[in-house]
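J.: The sequence and its predicted three-dimensional model are supplied below.
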Amino acid sequence: MSNRENQTDVILIGAGIMSATLGSLLKELMPSWEIKVFEKLAKPGEESSNEWNNAGTGHAALCELNYTTEKPDGSIDVSKAIKINEQFQISKQFWSYLVDSKLISNPQDFIMPLPHMSMVQGEKNVAFLKKRFEALSKNPLFRGMEYSDDPEQLKQWIPLIMEGRTTNEPIAATKIDTGTDVNFGSLTRMLFKHLQNKNVEMNYNHSVADIKRTNGLWELKVRNLTNGTVERHTAKFVFIGGGGGSLHLLQKSGIPEGKHIGGFPVSGLFMVCKNPEVVAKHHAKVYGKAKVGAPPMSVPHLDTRYIDNQKSLLFGPFAGFSPKFLKTGSMFDLLTSVKPHNVVTMLAAGVKEMALTKYLIQQVMLSNEKRMEELREFIPNAKSEDWDIVIAGQRVQVIKDTEAGGKGTLQFGTEVVSAADGSIAALLGASPGASTAVHVMLEVINKCFPQHIKAWEPKLKQMIPSYGVSLLDNPELLRKVDETTSQSLGLSTEKQYV
């Protein structure tokens, strides 16, 4: 096959939620562009996007306490919570557009309404939660949030958690009914099916071995894992959305923006309940507070999940360590990611993050009974025989040099790294990840296609009515968006506006 025949407009590496989202946006904006997808596994959505490899929370800062911090003066900083909430609203708007346009169907197969709750114990934590509630509940984005420290009320909200609770320690919770459970694996598969219908070329069992700049284009060396042949493909634009595998490919590209960046892999475990009677007693995502010294991704939560149209109950996450950057990766991933240009950054992070290292060692050493003890802080009557262990996905936390944190600062969010000319971009990092996929891919579009943005703006506003504006500053638009997305996606419309 000639190079001319292998040239295309856009190549997406990795068949996860990020590539699926970017491909879906670009196909609406530029239907004539040719797009190819390369995925080393046999199906889409099998790594981080898979429903068993993430928490399935529609992250909107409704229940995640790590998105609100207490300032030295005792007040609550809600700026990050507002930002995350608005970003999730963008995702819901785009998904609604796809449903309304008949590009995907049956939204209940990927999103379900589910109360989001925060629960804390102890006087200090209860005081924090009450202040957090007071700061958020008057904000239009969090309208409908309730607070209670009354055990009788809590028995109605979270009967499984309150059953058999004998301690006199103060306990409190907030509850908001407009939360969601999102099956990102199902959504990813839907989006790629839609893209195939739009003549996007899907190449499964194809691994990208190398990537380099050639004659103004990006040339990819791609290995067909089925027959062992090597193909060369060129494109004007490349997006690296390979989850934990993105860092290695970014390094192969040689762009200066990809230097001085490292990655630290963290694996996860969830406990899954196999007793239907226990599963039936709980209906919410309940997030607790991370223990002192624990990283943000370790916040314990008890989650109702809908997987394969079946109600499930999961608790976790428990962190672990593996040098792999993907569940299907290599034991040498971490070692081979260390390069001359990032070795100082990586070493600096090693010195700084001794507390994280200690935490991970403790987590790895946990016995099943120790995990059950942590579960019993949520469900006092939990029985070991009712719970199994599920190995979740690998997350690679970004390590880079920052002004605020100095050399080797560990980042806990998602990060877009793109070339100065916009010809290539990579997504690194983890939470809140999939929930904010549309916002993040709009960032890729704005960074990489600035010359098209003006022409694309009407279509972008059609797909995402709040594009370019703040919902917080436009309460009427927020009301309209909330009503239309709830209707299109089959979600609760109980949020009250005043």
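T.: Structure received.
J.: only C-alpha atoms for contact and neighbour calcs from this point on.
T.: Will do.
J.: Residues contacting the longest helix that the chain contains, please?
T.: Criterion DSSP state H: the longest helix present in the chain is helix 79-100. Contacts with helix 79-100, where a contact means Cα atoms under 8 Å, 6 or more residues apart in numbering, come from 58-62, 67-68, 104-107, 141, 435-439, 463-467, 470-472, 481, 484-485, 488-489.
J.: got it, and stretch 471-484?
T.: Glu86, Gln93, Ser96, Asn139, Pro140, Leu141, Pro465, Ser466, Thr493, Tyr497.
J.: again, only this time at 7 Å
T.: Glu86, Pro140, Leu141, Thr493 (Cα atoms under 7 Å, 6 or more residues apart in numbering).
J.: Generate JSON lines for those residues, with secondary structure, distance to Val278 and neighbour count as supplementary columns.
T.: Shown next, in JSON lines, are these (DSSP: H, G, I helix; E, B strand; the rest coil; distance: Cα to Cα, whole Å; neighbours: other Cα atoms under 10 Å):
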{"residue": "Glu86", "secondary structure": "helix", "distance to Val278": "34", "neighbour count": "22"}
{"residue": "Pro140", "secondary structure": "helix", "distance to Val278": "35", "neighbour count": "20"}
{"residue": "Leu141", "secondary structure": "helix", "distance to Val278": "33", "neighbour count": "25"}
{"residue": "Thr493", "secondary structure": "coil", "distance to Val278": "28", "neighbour count": "15"}
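J.: ok, which stretches of the stretch 51-200 of the chain are strands?
T.: Chain-ordered strands for the stretch 51-200 of the chain, with DSSP state E, counting those that start in this stretch as the definition, fall at 69-70, 76-77, 111-113, 116-121, 146-148, 171-176, 180-182.
J.: next up, a second structure to put side by side with the first:
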Amino acid sequence: MSNSQNKTDVILIGAGVMSATLGSLLKELAPEWEIKVFEKLADAGEESSNEWNNAGTGHAALCELNYTSEKSDGSIDISKAINVNEQFQLSRQFWSYLVKNNLISNPQDFIMPLPHMSMVQGEKNVEFLKKRHETMTKNPLFQGMEFSDDPETLKKWIPLIMQDRPANEAIAATKMDIGTDVNFGALTRMIFDNLKTQNVDINYKHSVEGIKRTKDGSWELKVHDIDGCKMEYHKAKFVFLGAGGGSLELLQKTGIPEGKHIGGFPISGLFLVCKNQEVAEQHHAKVYGKAKVGAPPMSVPHLDTRYIDNKKSLLFGPFAGFSPKFLKTGSNMDLIASVKPHNITTLLAAGVKEMGLTKYLIQQLLLSKEQRMEELREFIPNAKSEDWDIVVAGQRVQVIKDTEAGGKGTLQFGTEVVSAADGSIAALLGASPGASTAVHVMLEVLNKCFPQQIKEWEPKIKEMIPSYGVSLANNPELFQEIHNSTAQALRLSEDLQDNN
């Protein structure tokens, strides 16, 4: 093996939607900076960002019931829903900027308009959904949300779900027509194709084997060129670890104190995919239900229309699976290798606290296909087993850390940025809402890691993302203006769709 060493300004590890977003932001803000990308697989967007490895939901809290909770006094807390919605608005604005400036084209290849719906069964849940609807529609972000518990209306909204359903069943749904289906794999590949034209050095089949701090404060990466069978050494002033589940291992290798006392627990996802196109054509929405009592937030069942490879598909899930791998293409030793002296007590504490999650995972692993079909039949009463196949979706690593609120070994269900005190390196950990909020998360990276430049960059950021630093929930006119302009740029308006 031969060795070589190179210096650059920025290194992005992992060619997923997060690195794509950060790379494109930096290219607009500091076009003179040299950027290198290292990805161990053969193409961009092949792990968590891949269209078959995530739900493809443009998470804007329009349908996800786990973002709204009922308080002890019976009122509905929508604060998390507002945060998630505003974060997705940032993504829409940045994607619109990329389209308007010809940095990516054909937005319909990665984003499509699709109603987002919540559906519940049982009188108590119907009452909850009604109160949720009343609370949310008072906020400008959710105006236009419709509620119905009328079977005839529901038959028009969700004919496949209402077919052969008992007439006396208490059932209700809300509907937001402004929802979206997002192909994050296609979006990631589009952005990297553009970055390549801007002289970003993208290296596929390159695996980062080591990372260490040098005397001058920069970072040196030991990179294995898989096809070339050689080891390379690359130095950068700033490094972003955007390798999905692989980020935790790389973070641990940096040795930064901020990476201590953090562990991870891998959970894989399974979906049922409809192979009968006649059935798939009868459904046109993303319909989210309510998680069963004791089930974790990522287990919310949903029946999704998807657009993949320009074809309409229908998926139901997720069902949880288990693999010790931290990536779908990872190693069976990933989980064991992540256990370190500094995080073992954190992991053990989580094991004691999360017995409910352990029980849930075991139950999920023991499900037969027919038992999974029974869960699907709560959505589609007449679903036939021969019409559905099981596919393994992406691998997610849930972050475990010590927190003030939750104590030692607290399981985190969101997306988290861990950065060095001097901002020279940052890692992205966690799962949903993930890709939908990529722009918000990468703006957080810029604020944490480039405090000296952020003031200078602000005018350009506001050009790309007009609502930067502004609450859209508190500025309904600005929200409407931005929503309309992004809908037009991304071809989400009905009249523009009809002309395709």
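T.: Great, that's in hand. Predicted, not measured: the structure shown is a model, and the values here were computed from it.
J.: now what about the TM-score between them?
T.: Comparing the two superposed chains by TM-score structural alignment, normalised by the length of the first structure, the resulting TM-score equals 0.98, with 493 aligned residues with a Cα RMSD of 1.0 Å.
J.: before we move on, back to that, select only the buried ones of the contacts of helix 79-100 of the first structure in ChimeraX?
T.: This is the ChimeraX syntax for the buried subset of the contacts of helix 79-100 of the first structure, where burial follows 16 or more other Cα atoms under 10 Å:
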select :58,59,60,61,62,67,68,104,105,107,141,435,436,437,438,439,463,464,465,466,467,471,472,481,484,485,488,489
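J.: Mind checking which of the contacts of helix 79-100 of the first structure land in helices?
T.: In helices, judged by DSSP H, the following of the contacts of helix 79-100 of the first structure are found: Ala437, Val438, His439, Met463, Val481, Thr484, Thr485, Ser488, Leu489.
J.: would a markdown table of those residues with distance to Asp210 of the first structure be doable?
T.: Compiled in a markdown table, these are given as follows (distance: Cα to Cα, whole Å):
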| residue | distance to Asp210 of the first structure |
| --- | --- |
| Ala437 | 26 |
| Val438 | 28 |
| His439 | 28 |
| Met463 | 35 |
| Val481 | 43 |
| Thr484 | 44 |
| Thr485 | 41 |
| Ser488 | 42 |
| Leu489 | 40 |
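J.: Gly228 of the first structure maps to what in the second structure?
T.: Per TM-score structural alignment, the equivalent position to Gly228 of the first structure in the second structure is Cys229.
J.: What count of nearby residues applies to its match?
T.: By other Cα atoms under 10 Å, 11 other residues sit near Cys229 of the second structure.
J.: mean per-residue distance, the strand of greatest length in the second structure to the first structure?
T.: Looking only at the second structure and at elements set by DSSP state E, the strand with the highest residue count is strand 388-403. With both structures laid over each other, strand 388-403 of the second structure and its partner residues in the first structure are 0.4 Å apart on average (mean Cα distance after the TM-score superposition for the first structure).
J.: So which residue is smack in the middle of the first structure?
T.: With distances taken as Cα atoms, centre = their mean, Gly433 lies nearest the centre of the first structure, 2.5 Å away.
J.: wait, doesn't it sit right on Phe412?
T.: No: taking contact to mean Cα atoms under 7 Å, the distance of 10.2 Å between Gly433 of the first structure and Phe412 leaves them out of contact.
J.: picking up where we left off before, and the longest helix of the first structure against the second structure, how far off on average?
T.: After superposition onto the second structure, helix 79-100 of the first structure sits on average 0.2 Å from its aligned residues (mean Cα distance after the TM-score superposition for the first structure).
J.: Tell me the buried residues in that helix?
T.: Within helix 79-100 of the first structure, the residues that qualify as buried are 81-82, 84-99, counting by 16+ other Cα under 10 Å.
J.: go on, stretch 149-165 of the first structure?
T.: Taking 16+ other Cα under 10 Å as the neighbour-count basis, stretch 149-165 of the first structure is seen to contain the buried residues Asp149, Pro151, Leu154, Trp157, Ile158, Pro159, Leu160, Ile161, Met162, Arg165.
J.: Over to stretch 139-148 of the second structure?
T.: When neighbours are counted by 16+ other Cα under 10 Å, the buried residues of stretch 139-148 of the second structure are found to be Pro140, Leu141, Phe142, Met145, Phe147, Ser148.
J.: What's the separation between the first one and Ile178 of the second structure?
T.: By that I understand Pro140 of the second structure. Distance check for Pro140 of the second structure against Ile178 of the second structure: by Cα to Cα, to the nearest Å, it reads 13 Å.
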